[in-house]
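>>> no FASTA, just this:
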């Protein structure tokens, strides 16, 4: 996984010399990993990509929450449904409640005195997060395949691993690849890719839909 991670970070660092140069790496591009842990898993990639795309600077406020450093201009994701949190539409000033699992946005401002984050989500809702609700957020330079479901991005990178038989299967690969509208970059092991393509998910859903349709007709 170390080599896979290094190759991903090299592409991100040198993206202006790659086909990714035509994309906004915060809005159009996403790393989607099958794994949370490991050197090329979501947790480690988020820390490393953050250092490349949004490094610490004396002009940027940041705040530590657990093992995560949140910094102004960071890309983040809501990781659980919150039906009560208040938002304001930045265009219409309409107000409402609710931010949901998988919603992504950018940290626009950190108030270190009040210990709050101001986030503008992709649907242009502005939300203020107090310290106690920061546990609902993750950095989202890299996200899992599971968290990517229902989303689309112009360009994606997917790390490909060997091992993890049964878990890394064709269905997972299909879900990841189909998140991209224009470009997919696979980085990893050819044998891992072949294994995923050959591995078909065995736990089939038995809905008896065909039998019920037959009876109905």
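Structure's in. What do you need? All values reported here derive from a predicted model rather than from experimental measurement. Numbers count the residues shown, from 1 in each chain.
>>> from here on, contacts and neighbour counts on C-alpha atoms
Noted.
>>> Spell out the secondary structure type for residue 135.
helix (DSSP: H, G, I helix; E, B strand; the rest coil).
>>> Show me which residues of stretch 4-15 are buried.
The neighbour-count check on stretch 4-15 (16 or more other CA atoms under 10 Å) flags 4, 5, 8, 9, 12 as buried.
>>> got it, and stretch 192-206?
192, 193, 195, 196, 197, 199, 200.
>>> And the residue nearest to residue 142 when sequence neighbours are not counted, how far from residue 172?
Once flanking residues are discounted, residue 142 sits nearest to residue 31: 4.6 Å by CA to CA, 6 or more residues apart in numbering. Here residue 31 is placed at a distance of 15 Å from residue 172 (CA to CA, to the nearest Å).
>>> Of the two, which one has the most company?
Neighbours were counted for residue 31 and for residue 172 using other CA atoms under 10 Å; residue 31 has more, 27 against 18.
>>> That one against residue 157, yeah?
Yes: counting by CA atoms under 8 Å, residue 157 is a contact partner of residue 31 at 4.7 Å.
>>> For residue 23, give me its contacts.
By CA atoms under 8 Å, 6 or more residues apart in numbering, the contact list for residue 23 reads 29, 154, 155.
>>> ok, back up a step: helix, strand or coil: sort out the residue nearest to residue 142 for me.
Here residue 31 is recorded as strand under three-state DSSP.
>>> Check it against this one:
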């Protein structure tokens, strides 16, 4: 077994990488914001203020400073679905802030969709060649035909209104759902109301999804809880004892 413990070529260039390694080692990330940094912490004492600051970061601050599109380039990653700063509530808030519904919209399966909305495929669909976790943007809604068109990396895929249970809004999603993906910019809310899901491995996964920029929004106490909590418990299966007994 080989374990990589040192950061070399990119260490002096990326706070994302060095802070990801610090988190993985159980150390608090460096939070001082230096000019040209790619890692920031925006403090918010409670979820209500955190919501306001997170929307400002996604809608205004990141586009103005880094020139990134708030819908296509910025992904909010949450420790959990529930709560005021959970993925479901944030999707509704971010949709209202970034793409408020116009005259053309469709409501199905608990979501309201309009042209320009960011969505995620949540089931493997081999006929359409789209898969669980794929992100797209709604291009057109044809109310008369009962169809909605989503662009996935420039490829249009058509859904009937009755098939929209395969999609959810995706301005925000859970860190768990983001595994295996990466995004130009990642914004992660961290508050103590997420206590049940605050863990080092989850935070590490979220931070390492960001390619150019990572912004944490929330409470330092919640960040500290996540860094200290190693997450998954060791399994005591007694496999070693059983194998030793069978050999004997």
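Arrived safely. Keep in mind it's a predicted model, so treat the numbers as computed, not measured.
>>> sorry, back to before: now, the most widely separated pair of the buried residues of stretch 192-206 of the first structure?
192 and 200 (13.8 Å; CA to CA).
>>> And the residue nearest the centre of the second structure?
Geometric centre of the second structure, nearest residue: residue 77, 2.1 Å, by CA atoms, centre = their mean.
>>> Trace that residue over to the first structure, please.
Counting by TM-score structural alignment, residue 77 of the second structure corresponds to residue 32 in the first structure.
>>> Its match and residue 143 touch, don't they?
Yes: with contact defined as CA under 8 Å, residue 32 of the first structure reaches residue 143; the gap is 5.1 Å.
>>> Residue 53 of the first structure maps to what in the second structure?
Under TM-score structural alignment, residue 53 of the first structure pairs with residue 98 in the second structure.
>>> Looking at neighbours, which among the contacts of residue 23 of the first structure is most surrounded?
residue 155 (23 neighbours).
>>> ok so, going back, where do the contact lists of residue 192 and residue 200 of the first structure overlap?
Here residue 192 of the first structure and residue 200 have no joint contacts, going by CA under 8 Å, 6+ apart.
>>> can you pull the buried residues of the biggest helix by length in the second structure?
As assigned by DSSP state H, the longest helix anywhere in the second structure is helix 87-98. Buried residues in helix 87-98 of the second structure, counted by 16+ other CA under 10 Å: 87, 88, 90, 91, 92, 93, 94, 95, 98.
>>> can you put those in CSV and add distance to residue 119 of the second structure?
Shown next, in CSV, are the buried residues of helix 87-98 of the second structure (distance: CA to CA, whole Å):
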residue, distance to residue 119 of the second structure
87, 13
88, 12
90, 13
91, 10
92, 12
93, 14
94, 12
95, 11
98, 13
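>>> Name the nearest of these relative to residue 209 of the second structure.
residue 87 (16.2 Å).
>>> Trace that closest one over to the first structure, please.
In the first structure, the residue paired with residue 87 of the second structure is residue 42, using TM-score structural alignment.
>>> Once you drop chain neighbours, what's closest to its match?
residue 36 (4.7 Å).
>>> The one you found and residue 207 of the first structure: what is the separation?
31 Å.
>>> same question, residue 75 of the first structure
39 Å.
>>> higher neighbour count, those two?
When neighbours are counted by other CA under 10 Å, residue 75 of the first structure and residue 207 differ, and residue 75 comes out ahead with 26 against 8.
>>> That one matches what in the second structure?
Under TM-score structural alignment, residue 75 of the first structure pairs with residue 118 in the second structure.
>>> before we move on, what about residue 6 of the first structure?
Aligned by TM-score structural alignment, residue 6 of the first structure pairs with residue 52 of the second structure.
>>> who are the neighbours in contact with residue 110 of the first structure?
61, 62, 63, 71, 72, 116, 117, 118.
>>> want to throw those into TSV with distance to residue 168 of the first structure?
Formatted as TSV, the contacts of residue 110 of the first structure follow (distance: CA to CA, whole Å):
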residue	distance to residue 168 of the first structure
61	39
62	36
63	35
71	33
72	35
116	38
117	36
118	37
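>>> Out of those, which sit inside strands?
Counting by DSSP state E, the part of the contacts of residue 110 of the first structure found in strands is 62, 63, 71, 116, 117, 118.
>>> Can you redo those residues as a markdown table, where the extra columns are distance to residue 98 of the first structure?
Putting those into a markdown table (distance: CA to CA, whole Å) gives the following:
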| residue | distance to residue 98 of the first structure |
| --- | --- |
| 62 | 25 |
| 63 | 24 |
| 71 | 23 |
| 116 | 18 |
| 117 | 16 |
| 118 | 15 |
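>>> Nothing else from me, thank you.
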